[in-house]
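Trainee: Structure of the sequence below:
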Amino acid sequence: MAGGFVDAGNLKRAHLYEYKITGYFIFACIVAALGGSLFGYDLGVSGGVTSMDDFLVEFFPDVYRRKHAHLRETDYCKYDDQVLTLFTSSLYFAALVSTFGASYVTRSRGRRASILVGAVSFFTGALVNAFAKNITMLIIGRCFLGAGIGFSNQAVPLYLSEMAPAKVRGAVNQLFQLTTCLGILVANFINYGTEKIHPWGWRLSLGLATVPATIMFVGGIFLPETPNSLVEQGKLEEARRVLEKVRGTTRVDAEFADLVDASNEARAIKHPFRNLLARKNRPQFIIGALAIPAFQQLTGMNSILFYAPVLFQSLGFSNDASLFSSVITNAALVVGALISMALVDKFGRRAFFLEAGTEMFFVMIAVTITLALKFGEGKPIPKGIGIFLVIAICLFVLAYGRSWGPLGWLVPSELFPLEMRSAGQSVVVCVNMIFTALIAQCFLISLCHLKYGIFLLFGGLIFIMSAFIFFFLPETKQVPIEEVYLLWQNHWFWKRIVGPGPSSASQV
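Mentor: Down below sits the predicted model:
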């Protein structure tokens, strides 16, 4: 039996799918999407905390002295400290390890179970960080936070894609990105306020991460499991009840039959990770599991998110101004996510990737040229140039927020068949976290030594990524999730690589 091929005749039932947008469906998706707020809160809070003097005095006194010494060195280099960057990156190293455990839990116990485990782990990490007395406690707390992110990022995109009807799957899945953006924005507002609370404001910033974790756990207790996962676990009667309740109709025979067919094929796969490497699955593995999550980080966006306050301070802004500027840029991220939610199912994934990629490329070039001409060692930049840089970064963030940010999670969650969905998502999260951690660890040192050249490097990578999307990514808008696999098999490029796919599972 095929790994991942759904009978082509059965897939013609997709036009028979019926649904209504019910309150039950909305509740389930909003609660599950709160997993993104864990990721977003940490992205937003860590950069602000590492720029706070009270935090630096207690844990990184050398960085604090360099920050205020007005040394005759490039201002970027004042924050070049590998232990300081380890405070940020350790979370992502922990996340990439935990995601493989999350894959087992997600497949065997369900998406809901992984969401609950993620909330508990994140809550624990937030408490440890809030009461940290030394760097070791900080890193241990970050590892618990990372495990929480590994579980939630594994389960939430799958949960949202499986619960959503095909025609609105793009918008529903992007609730994850929206809550991530809102988490970042809230964290920046909190940092803006706690920076004025001496000497323990940074502890409040880190400790308030317990709030979204608590909300996610309490809400998760009442979450239904996805029908796909229930069928996969053999709970057919419960799966049908949930499907009827989520879709708001009892006429779910066609969709339920497709889920059962996909599950029957999934049971034949004993080693889903090994099956990912099979020739017939190379398109999804190369594009979805490797390229897209890596490219999402290589845009340079998370470098800006991690270190926005630090970056703005190094460009001559005061501490208050740098935090305020990062609030503005992250508000642009929220706006971008809302634009994408509203329009991605109408215009498609490729259109947003390509349009926004072009904009991001030109913004990076403009930032590079501006810094090369106007930024000097130990000299603050003119006010007008500073405003221009904030506007440019806002435009970059807005473009990312409607393209690589949400689509970097949406597209991979769509393209794997049921039997490989958890395994594939684990690889997606792992690759994402590897590149996130490497960029978090290396960005400040790269900024120090490459200076404005780091932005030119990101611009070049964005150009390459846009070309990659243009040639190799098929459009998946409004396609039922169990049909996406066959869509990839019929893409002109991948047919040449793996050959034409079978018309049914029995032909493998």
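
Trainee: alpha carbons only for contacts and neighbour counts from here, please
Mentor: Will do.

Trainee: Look up how far Phe273 lies from Thr50.
Mentor: Distance of Thr50 to Phe273, given as C-alpha to C-alpha, to the nearest Å: 38 Å.

Trainee: Next, the second sequence, to be compared with the first:
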Amino acid sequence: MEKITFNHKYIIGISFISALGGYLFGFDFAVISGALPFLRTQFMLDAWWEGFLTGSLALGCIVGCLIAGNIADRYGRKPGLMIAAIIFALSSIGIAFASSLTLFVVMRFMAGIGVGMASMLCPMYIAEISPAKVRGRNVAINQLTVVIGILITNLVNYFLADTGPDAWRWMFGLGVVPSLIFLIGVLWLPESPRWLVKAGRPEKANEVLLKIGSESFASSTFSDIEKSLVGVKKQSYKAVFEKSVRPAVIVGIILAVFQQLCGINVVFNYTSTIFESVGANLDRQLFETVAIGAVNLLFTLLAMWQVDKLGRKPLMLIGSLGLSIVYIILAFLLQNQFPASLVSAFVLLAISMYAISLAPVTWVLISEIFPNKIRGAASSVAIISLWGAYFILVFTFPVLAKKLGTFGPFYLYAAICFLGFLFIKKRVKETKGQTLEELEESFVRH
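Mentor: Below is the predicted model:
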């Protein structure tokens, strides 16, 4: 029998191009942190509007996931990625020229549609074109581009901060550049072979599989895909909640919600609020966003190295328990007005815990655990849940911080992280090194 080999350069190339959607996700996610001090003055924001303006991205993400699920199943993964890139570009320009708070929120909601589409389609696409033994690493490339997007955006925000009260317009407007690069890159991508088989285009699917690996890889993968699609009808959201697939769907939804309610995105989005509460000036607040971006990148690289070696479950357990402990210490430091340098050390420790575990591994698991026949719709449901949880988190933080003090919410996040640790220990199975079709057997109730 012919030895199975892979075209690693090609696989990495198409994974990175697809993952540029993650860069744009990182951009839209991070840009608000540097812009908020300016937006508070520009639009006279109170705690309620600050939370809603920040969270409006998540509301758009929910719509984006719904659109992406439908487009991904009807027209393919590639058209969905192209539409996401166009939406990113248009919304960046729209926000930069926003003349009122209403227009700003509408444009940020539109940006969220692009983020939602990319957050669902990029990991799904990479999982479907990657061989099993490198799938975890390749899906984690998407998280790597997210954190590179966060770091570069934070650096740009830091250097733009001295350009005057309209600095925020440049911060948002520059997003048009990576959007256009992503759009050009997507034109070069092949369609997902799993979608092509499902769409009745076996010759084209085989052609793509032969570019990814040897003939024996192409034939065995093609056979596995065909078997997993036997008797599959058109996907519907109703099918996602059928008894046979419910265990996988429940795990996916809870992991998605936990990734947000663990609280770390408060640190990303409200860095300035947290450090202002311990007396840091604007320059120090923006510098902290850069430090957060750098630590986030470093530990995401560490996660990519370990996700296919150590495995998904151990990383998730380390991260959830570690965050719970760090949050309790961080809350105590904020409550007792410790120096900004000490608060910074524990903020960065929390970021490192998240970046090596919940951040990349949740996306890997969501892209893996759902059966082929419902992957598009089930991923959509899980990621809609994720963005719903993100909205709740970032909308409630300014209100909770005003009522309880900036430290108060972190005690709550510590409790959520401990509950997440218990859930992962009991319900999440290891998925490393198995094909998507093998995983279907272990997660689905027959």
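
Trainee: now what about the TM-score between them?
Mentor: Taking TM-score structural alignment, normalised by the length of structure 2 as the basis, the two superposed chains have a TM-score of 0.96; 445 aligned residues with a C-alpha RMSD of 1.6 Å.

Trainee: sorry, back to before: more neighbours, Thr50 and Phe273 of structure 1?
Mentor: Thr50 (24 against 17; other C-alpha atoms under 10 Å).

Trainee: Let me see the contact set for the alignment partner in structure 2 of the more buried one.
Mentor: Aligned counterpart of Thr50 of structure 1 in structure 2: Leu36 (TM-score structural alignment). Each residue near Leu36 of structure 2 by C-alpha atoms under 8 Å, 6 or more residues apart in numbering is listed here: Ser272.

Trainee: I'd like the distance between the residue nearest the centre of structure 1 and Leu223 of structure 1.
Mentor: Computing the C-alpha centroid of structure 1 and ranking residues by C-alpha atoms, centre = their mean puts Trp409 first, at 5.7 Å. Applying C-alpha to C-alpha, the value for Trp409 of structure 1 to Leu223 of structure 1 is 21 Å.

Trainee: ditto for Ser303 of structure 1
Mentor: Counting by C-alpha to C-alpha, the gap from Ser303 of structure 1 to Leu223 of structure 1 is 34 Å.

Trainee: show me the contacts for Met82 of structure 2.
Mentor: 183, 186-187.

Trainee: Out of these, which end up buried?
Mentor: Buried by 16 or more other C-alpha atoms under 10 Å: 183, 186, out of these.

Trainee: could you dump the contacts of Met82 of structure 2 to CSV with secondary structure and distance to Ile14 of structure 2?
Mentor: Shown next, in CSV, are the contacts of Met82 of structure 2 (DSSP: H, G, I helix; E, B strand; the rest coil; distance: C-alpha to C-alpha, whole Å):
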residue, secondary structure, distance to Ile14 of structure 2
Leu183, helix, 13
Val186, helix, 9
Leu187, coil, 11
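
Trainee: Please identify the residue in structure 2 that aligns with Cys303 of structure 1.
Mentor: Just so we're on the same page, residue 303 of structure 1 is Ser rather than Cys. So, by TM-score structural alignment, Ser303 of structure 1 is matched to Val266.

Trainee: Give me the nearest residue to the residue nearest to the centre of structure 1, chain neighbours excluded.
Mentor: Pro157 (6.6 Å; C-alpha to C-alpha, 6 or more residues apart in numbering).

Trainee: does the one you found really touch Leu407, like I thought?
Mentor: No. Contact criterion C-alpha atoms under 8 Å: Pro157 of structure 1 and Leu407 do not qualify, at 10.7 Å.

Trainee: So Ile481 of structure 1 lies in a helix, does it not?
Mentor: No. Ile481 of structure 1: not assigned to a helix; according to DSSP: H, G, I helix; E, B strand; the rest coil it is coil.

Trainee: There's contact between it and Lys167 in this structure, I believe.
Mentor: No. The criterion here is C-alpha under 8 Å, and Ile481 of structure 1 misses it with Lys167 at 10.2 Å.

Trainee: Which residue of the two possesses the greater neighbour count?
Mentor: The neighbour comparison of Ile481 of structure 1 against Lys167 (other C-alpha under 10 Å) goes to Ile481, with 22 against 14.

Trainee: In structure 2, what residue corresponds to that one?
Mentor: Ile481 of structure 1 maps onto Leu436 in structure 2, by TM-score structural alignment.

Trainee: picking that back up, touching both of Pro157 and Leu407 of structure 1, which residues are there?
Mentor: With C-alpha under 8 Å, 6+ apart, Pro157 of structure 1 and Leu407 have no common neighbours.

Trainee: Could you point out the longest helix of structure 2?
Mentor: Scanning structure 2 for the helix with the most residues, using DSSP state H, yields helix 8-43.

Trainee: buried stuff in that one?
Mentor: 11-12, 14-39.

Trainee: Give me the distance from it to the chain's centre.
Mentor: In terms of C-alpha atoms, centre = their mean, to the nearest Å, the centre of helix 8-43 of structure 2 is set 10 Å apart from its chain centre.

Trainee: next structured bit after it?
Mentor: Counting by DSSP states H and E, the next helix or strand C-terminal to helix 8-43 of structure 2 is helix 47-74.

Trainee: which residue numbers in structure 1 go with that next one?
Mentor: Going by TM-score structural alignment, helix 47-74 of structure 2 lines up with residues 81-108 of structure 1.

Trainee: buried sites along the matching stretch?
Mentor: Buried, per 16+ other C-alpha under 10 Å, within stretch 81-108 of structure 1: 81, 84-103, 105-107.

Trainee: Please apply the same query to stretch 391-405 of structure 2.
Mentor: For stretch 391-405 of structure 2, by 16+ other C-alpha under 10 Å, it's 391-399, 401.

Trainee: Over to stretch 188-203 of structure 1?
Mentor: Neighbour counts over stretch 188-203 of structure 1 (16+ other C-alpha under 10 Å) mark 188-192, 194-195, 201-203 as buried.
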